[in-house]
Each structure stands twice: as structure tokens, then as C-alpha cells.
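Novice: would you be able to build a 3D model of this:
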Amino acid sequence: MRGKGMTTITLKKINRNKVYQYIYQQKETSKLQIVQDLQMGLSTVSQNLNELEADGLISRNGYFESTGGRKAQIIRIVDDFRISIGVGILKDMFHMVAVNLYGDAIATETVELPYENSDDYYNILSENIRQFITEQNYDTGKIEGISIATQGIISPDGTSVTYGDIMGNTQMQLSDFSKRLPYPCHLEHDSKAAADLELWNHPQFDSALIFLLNPNLGGAIITNHEVHQGSHMRSGLIEHICIDPDGPKCYCGGHGCLETYCSANTLKEAAGMPVKEFFQLLHNSPTPALVQIWQNYLSHLAFAIRNLNLVIDSPVIISGYLAPYFRKEDMQELLEQINTGSLFQMTEDQLLVGNHGQYTPAVGAALYYVKNFLTPAGA
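Specialist: Sure, this is the predicted structure:
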């Protein structure tokens, strides 16, 4: 009897999850549609819908247009039943985002705070996260977890930063956050988090190469529909590929790294002004000097993409802080430069631009807890 009981309970959980996942994927559906597509009995579907609604996981509001009979009620998941908080830490600031179960950023905030490995810093950051949650009027029970994206290589067990020369955060520990916040916490490399977001937005891609054009350049590789980590969590560190041994000195100690040509900081230094101001002038009052700076930047970026695409034959996604500044004509120019002198031609559909800008790592990090919830154990 016990074995039979366990089987029944397991089957009920499977059916409940199937119904929830179906509604999630469809976004809007009806009871009859669920019955037909999942080939479940009407009473089984009705029971699961009643339970999911009672638990607050779905809502039934509004009606579809009539097709001749009784109007079908619209069924949706409650997309803010759980909220994931993403935090993107940079050298001089950090970004916070609240993400719903569809991965949408429904609230964002940026706080200027220079990083330092101190109790004061972590206390201030944690207090800002608490305040951010409070200001959005989120009940604490809604918060699925807080995922932190930072510059630096994360240890395989996810508990610490093992290399963080940009920010000086090599000593950063997951416990620096978890012991100050009453929620589950997760630590992630910002480039890997960005790749998670792009994979979420482009589920059709089996593989892709991500260029994270943040103040410091980052990169990531997607293979077999997963972010490739490498044996020592160093896969995708395109920023330290040397393209000129006699080039500018990189923060890693080397010379001519891609970081020194394609980071947002490099563009800022070349222009002698903030990036936002540079693009305002470039797009509205361009001068030959400004156009040349941008052409030089695109030329180096094209060089990197052309060569890396020979290693990773896949679509390329321009992501991060600079992505929103790329206009259609910029992408066309970039594609032309990539294909100039190239043995294999890249097509327009293989070169894409991300759409979350500076919040990309934070949103990508937040997806960690969204995906956790959406597993059968979550819903």
C-alpha cells in the first residue's frame, strides 16, 4: 500500500508540474486547451488548476473571444509569484534588478559605491539590497534568492572569487553576502551571467560567442546549449587574447590584450569623454575625429570576431553596456569589416545585439533562481 501511495503522490506531482509548465510556456491558455494538448482528463486538469490557483501560482482572469459557444476563461501563471534579485557589482558602482518568472526586469536601480573588501562595503551593499526590495513592496516570501554577478573568476564550488585583479576582489566570498541577507545567495562571474541571459533570450542557439562590452571587456562561450566553464572556470576569457605584443599594457600585466582595444573604458579614453556623451555627439554632431575613433573601435572588434569565429563557429552576440549604442548602420559596418578578407562570410542573422545594456550581468545572474524555481521541484 505504501508503494502504491507513493506512486500516486508522485504521479500527482508530475501532472501538476505538467499543467503549470504548459501554462507557463503558452502564457495564455484555457482549460479545454490544456485537456486537449496534454491529453489529460477534464477532472484531473480541473483539480490541478484549482490547486495551483489556491496556491497563488496561476490566475484566471478575463475571457477569450467566443468561437460560437461559451467563452473560455484565460489562464495565466502569476509571473511575480516569485521574484529573483540580481546584483551586478562593478569597480565604482553596482546594479540591482528584480526579475519575474519570465525573466523580465521589472525594477532596476544603480548605486555608486566604490568596491572595497571591507565589512563597511558589504554592509552598505546589503542594506541597499534590502531597501530596494522594500521600495518595490515585495513581500519577503516572494524573494526566491539573490544572485550576485561580479568581475572575476569564481571558484568551481561557487563560494569565492579566485582571480579579481580589476576590482581587487580576489578575497570576495559568497558568505560576505549570505551572512548579511536573509535569502539564498549565489555568486557568478559577470560574463557567464551575461551568457546565461543571452541563452535565455535565444533558446534556439545551440552555441554562441558573447562579447560583453562593459567598462572592462568580458566574454563567454555557449556550447551544447550551456555556458562553457572550462576545467578551471576560465573558458571564454577573450579579453586577454593578445592581438599585439607591443600594444598597450593591460591590467593583467600583459600588452596588447583585447581588453585594451575593445572595452568601454578604452573607448572612453580614446574619446576623452564619457561614453554617453561620445555617442550623443557621434550620432548628432559627428566630427571626423569622433567618426575615426568609432571606426577604429569597430575595426578591432571586427578583427576579434573574425578570428574567434574560426574557433567557435557560431552566432556572435554583442552584449553589455555598449550594446544599446549600436545602431543598425553600426552593425552593418561591423559585419562588413568582419567579412572583409575573411575566408568564410558571416551572415546578418549571425550577428546580434543584446537588449539589457548595463544591467545585463545582473539580469543574467537573477535567472539562476528563476530557473531553479521553474524546475519540477519549484513549481
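Novice: please count neighbours and contacts with C-alpha atoms only from this point.
Specialist: Noted.
Novice: quick check: Asn372 is in a helix.
Specialist: Yes: counting by DSSP: H, G, I helix; E, B strand; the rest coil, Asn372 is part of a helix.
Novice: these two touch, right, it and Ala365?
Specialist: No: contact between Asn372 and Ala365 fails when scored by C-alpha atoms under 8 Å: they sit 12.0 Å apart.
Novice: looking at the two, which one has more neighbours?
Specialist: Neighbour totals were compared for Asn372 and Ala365, and Ala365 leads with 34 against 14 (other C-alpha atoms under 10 Å).
Novice: where does that one sit: helix, strand or coil?
Specialist: Classified using three-state DSSP, Ala365 is helix.
Novice: ok, it - contacts?
Specialist: For Ala365, the contacting residues are 86-88, 147-149, 188, 190, 193-194, 196-197, by C-alpha atoms under 8 Å, 6 or more residues apart in numbering.
Novice: let's see this one next, to set against the first:
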Amino acid sequence: MPSNVAAVKQINRENVLKFVYTQRSTTQKAIKDALQLSRSTIIQILKEFEDKNLIIKRGHLESTGGRRASNLYFSRYSKIAIGVELLVDSYEIVALDLYGETIKYERFDLLYENTDCYYETVCRSVQALIHSLTLDSNKILGVGIVLQGLISNDGTQVTYGKILGCTGLRVDAFTRYLPYRCQFFHDAEAATLDELWQSPGLTNAIYIHIRSNMSGAIVVNRQSLTGTELKSGVFEHMTIVPNGKPCYCGNRGCLDTYCSTTALLHTDETLDSFFQALRTGDLAVRARWMEYLHYLALAINNLHMMIDCPIILGGTIAKFLQGSDLKLLHQFIHDNTAFPTEREFIRVTCCPDSPISRGAALPAIKKYLHSILGHDFVF
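Specialist: Down below sits the predicted model:
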């Protein structure tokens, strides 16, 4: 019997905290009406959560004749998660609150080097950002680090990092300078995590991350599909042109060599200048764009034949894509696939301007929220 009583009390605690978290702003009466708990039970639970700094009172509702009700809020800043992305010529850091919303973002220009000096510099920037927000190290849930490379299943080692030249890099290169739990993430995995956070209705998808180098992930039941060694989304290295252009992986004709932004742009171009020329009618640029879409459609059709689910286009190219581009992709696929459909299944990411480092911070937030809201809470 005592264990049953304890279980009921724990369920009541989780339900109250879930309600406050999802409502963002509420009152004792609203909790009572929604959860059908006694006033004394609610008061006791709220007092416990206030003492733990999980719920805060701030302001009052307008009086209706009696004592004004206090507004109750989930303490969104009681914990903070940090995301970092390392790129060839820069790195970025983001801090997120418990709603996964950005508190602070910083970007630094620095050429990547696989040296202790470089990692110490990055870690000093992380510590400086954290100290600008809080001096309480217990508030920090962890640091997620995004890399363009393949990551071990436990997130502690780069198993293939040819783009940055960091194969074999271990996470202790950061933990020796940071007193927090650190974990590596593949860039497409991090981008997909942010997509899922900001798209609660998304269940299954193939995410294609297009920037200077391509990457991708497959989402099944709101989880990135995990493979044995190569994760689930190394389809940027599928061959689409036998004996085609050489790829950095050592093979030829990979998708990356035809559909990355590096493959699209000339050396003197940027995405801004390319798409400005495209939208203003430059015929040579349009011909190049049509060839690019042809190869991208070929890859998308192959992936869609394997798994019939939405295709999401993300990365630096995403914010430049228009409805007309998606229509062309659908038309190219329709004209060449064995199983044409009128259904439009390709869309652009819902967060084209979000830094990928956000996705590396989100798992620490989800883990913490599950610990206080219960593992049945769905993100």
C-alpha cells in the first residue's frame, strides 16, 4: 500500500509540472480544474516545486472580488544547455533554456586546427558565454558539439572526420577544459533534432542537409534511425553517376559531388549572388540550376522509393528555396519515377535560419525534462 501511495503522489507531481510546463502561465485554480486534484494537494506540490526552483510565482491576475490569484510559471532558466558547432573557418555557440529557446548565440571566426590550443580557445569561449548567463555550474545540463563527420554511437569519438581532418578525435579534448558532460553529434543528426523539436507533428522523414558538404538523416517515429557504424544518413555518398566526379571520400560520382553547394557554386560565387542571378533571369545560372535539380531529384527519387515519407531539405541552401524550385523537383521525379504520384512530398525545413548547434543542445534538455516530467512526456 505505501508504494502505491508513493506512486500516486509521484504521478500527481509529474502531472502538475507537465501542466505548468505546457501552459507556460497558469494558476492554482486552472490546475485544480484540469487535473481534478484537491487544493491542499496542489498547494503542497507547488510548494515543493517552488523550493526546487522548478516553478516560480510572478505577478497576479486581475481581482474578481477576492484575493488575486498568482501567476505560476515553469522556471525555464533553472537549467541551461549549450550547443557548439565546429566548422572549417569558424565556430558557434548557443545557449538554450528548458523550452529549447535561444538565450544567447555567438559566432567566432577561427580556422579549425586539430590541436589542444584550438580546443582550449573554443572552451574558453564556451565558459565565457556560460559565465555571462550564470555563475552556477550546476545549472548547465551539458555541452553538445556538432561536427561534419561520423560519430561513435556513444558520442565520444569522431570515427570519420575527413572534412575537418579530425578522425579519432575524442571528447576529452573538451572535457579537460570544461567541467560539464560533453557529447559529439553528426551535423545532420543535430539539424534533424532541431527540426523535430520545432515540428511536433513530424513522425517520419528523410532529412537532406545541403551546404558546402552534404549529410542526411532518416527519422522513424520521431527518432533518428541509428545504424551500426555509419548511422542512418550517409546517403550523400551514394553513387548517382558511375565513374563521375571525384569525392573527398575517395570514390567517384557521389551525391555530394553533384548536389552540395560547393558543387553548385563557382569559386567567385556565394549562395546570395547565385540566387540573385537565378531569380533575375540569368540564363546560364538557370541552366546550372536545372542540372543541379536534376541530380537532386534523382537522389530524392531513389530515397523515396526506399522509404515513402516526407523529404525535408535543410542546410544553408534552404532559405533560398522557393515553391517553384520544389515544383520542379516534383516534376522531374514525376517524369522519371516508376511510381509517379501527384502528392507533393518534398518541403523545406521549418527552421532554415536556426544554427545547427541548437540541435546539439536539445538532447540534454529532453533528458532532463524526462527526469522531472516523466518518460511518457512526448517532445
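Novice: tm score of chain vs chain?
Specialist: Overlay of the two chains. TM-score (TM-score structural alignment, normalised by the length of structure 1): 0.89; 373 aligned residues with a C-alpha RMSD of 2.6 Å.
Novice: tell me the counterpart of Ile103 of structure 2 in structure 1.
Specialist: Alignment note: Ile103 of structure 2 maps to Ile106 in structure 1; criterion TM-score structural alignment.
Novice: am I right that Pro324 of structure 1 is in contact with Leu352?
Specialist: No: judged on C-alpha under 8 Å, Pro324 of structure 1 makes no contact with Leu352 at a distance of 11.6 Å.
Novice: just the helices in the stretch 151-300 of structure 2 please.
Specialist: Here the stretch 151-300 of structure 2 has its helices, by DSSP state H, counting those that start in this stretch, at 172-175, 187-198, 256-259, 261-264, 271-279, 283-306.
Novice: after superposition, how close is the third one to structure 1?
Specialist: When you say that, I think you mean helix 256-259 of structure 2. Compared with structure 1 after fitting, helix 256-259 of structure 2 deviates on average by 1.0 Å (mean C-alpha distance after the TM-score superposition for structure 1).
Novice: need the three-state assignment for the match of Ile103 of structure 2.
Specialist: At Ile106 of structure 1 the chain is in strand, as set by three-state DSSP.
Novice: so who does it touch?
Specialist: By C-alpha under 8 Å, 6+ apart, the residues touching Ile106 of structure 1 are 97-100.
Novice: how about His232 of structure 1?
Specialist: Here His232 of structure 1 is in contact with 155-156 (C-alpha under 8 Å, 6+ apart).
Novice: tell me the counterpart of Tyr163 of structure 1 in structure 2.
Specialist: Using TM-score structural alignment, the equivalent of Tyr163 of structure 1 in structure 2 is Tyr160.
Novice: its match: neighbour count?
Specialist: There are 19 residues near Tyr160 of structure 2, going by other C-alpha under 10 Å.
Novice: from Lys29 of structure 2, how far out is the residue of structure 2 most remote from its centre?
Specialist: Residue farthest from the centre of structure 2, counting by C-alpha atoms, centre = their mean, is Gly65 at 47.2 Å. Using C-alpha to C-alpha, to the nearest Å, Gly65 of structure 2 is found at 15 Å from Lys29 of structure 2.
Novice: equivalent analysis for Thr203 of structure 2, please.
Specialist: Shown here: Thr203 of structure 2 relative to Lys29 of structure 2, a distance of 35 Å by C-alpha to C-alpha.
Novice: what's the closest non-adjacent residue to Asn213 of structure 2?
Specialist: Leaving aside its sequence neighbours, Asn213 of structure 2 sits nearest to Ser260 (C-alpha to C-alpha, 6 or more residues apart in numbering; 5.2 Å).
Novice: what's the answer for Leu57 of structure 1, then?
Specialist: Val78 (5.4 Å).
Novice: aligned partner of the one you found in structure 2?
Specialist: Per TM-score structural alignment, Val78 of structure 1 is aligned with Ser75.
Novice: Ser175 of structure 1 too?
Specialist: Superposed on structure 2 with TM-score structural alignment, Ser175 of structure 1 falls opposite Asp172.
Novice: can you tell me how far Leu308 of structure 1 is from Lys71 of structure 1?
Specialist: Here the distance between Leu308 of structure 1 and Lys71 of structure 1 works out to 54 Å (C-alpha to C-alpha).
Novice: name the element whichever residue in structure 1 pairs up with Ser371 of structure 2 belongs to?
Specialist: Counting by TM-score structural alignment, Ser371 of structure 2 lines up with Pro376 in structure 1. For Pro376 of structure 1, there is no host helix or strand (DSSP states H and E).
Novice: cool, and Asn50 of structure 1?
Specialist: Asn50 of structure 1 is part of helix 42-54, with elements assigned from DSSP H and E.
Novice: Provide the aligned range in structure 2 for that helix.
Specialist: Helix 42-54 of structure 1 corresponds to residues 39-51 of structure 2 when matched by TM-score structural alignment.
Novice: in the matching stretch, which residues are buried?
Specialist: The neighbour-count check on stretch 39-51 of structure 2 (16 or more other C-alpha atoms under 10 Å) flags 42, 45-46, 49-50 as buried.
Novice: report the buried residues of stretch 246-260 of structure 2.
Specialist: Going by neighbour count (16+ other C-alpha under 10 Å), the buried part of stretch 246-260 of structure 2 is 252-260.
Novice: same question for stretch 90-107 of structure 1.
Specialist: Neighbour-count burial for stretch 90-107 of structure 1 [16+ other C-alpha under 10 Å]: 90-91, 94-103, 105.
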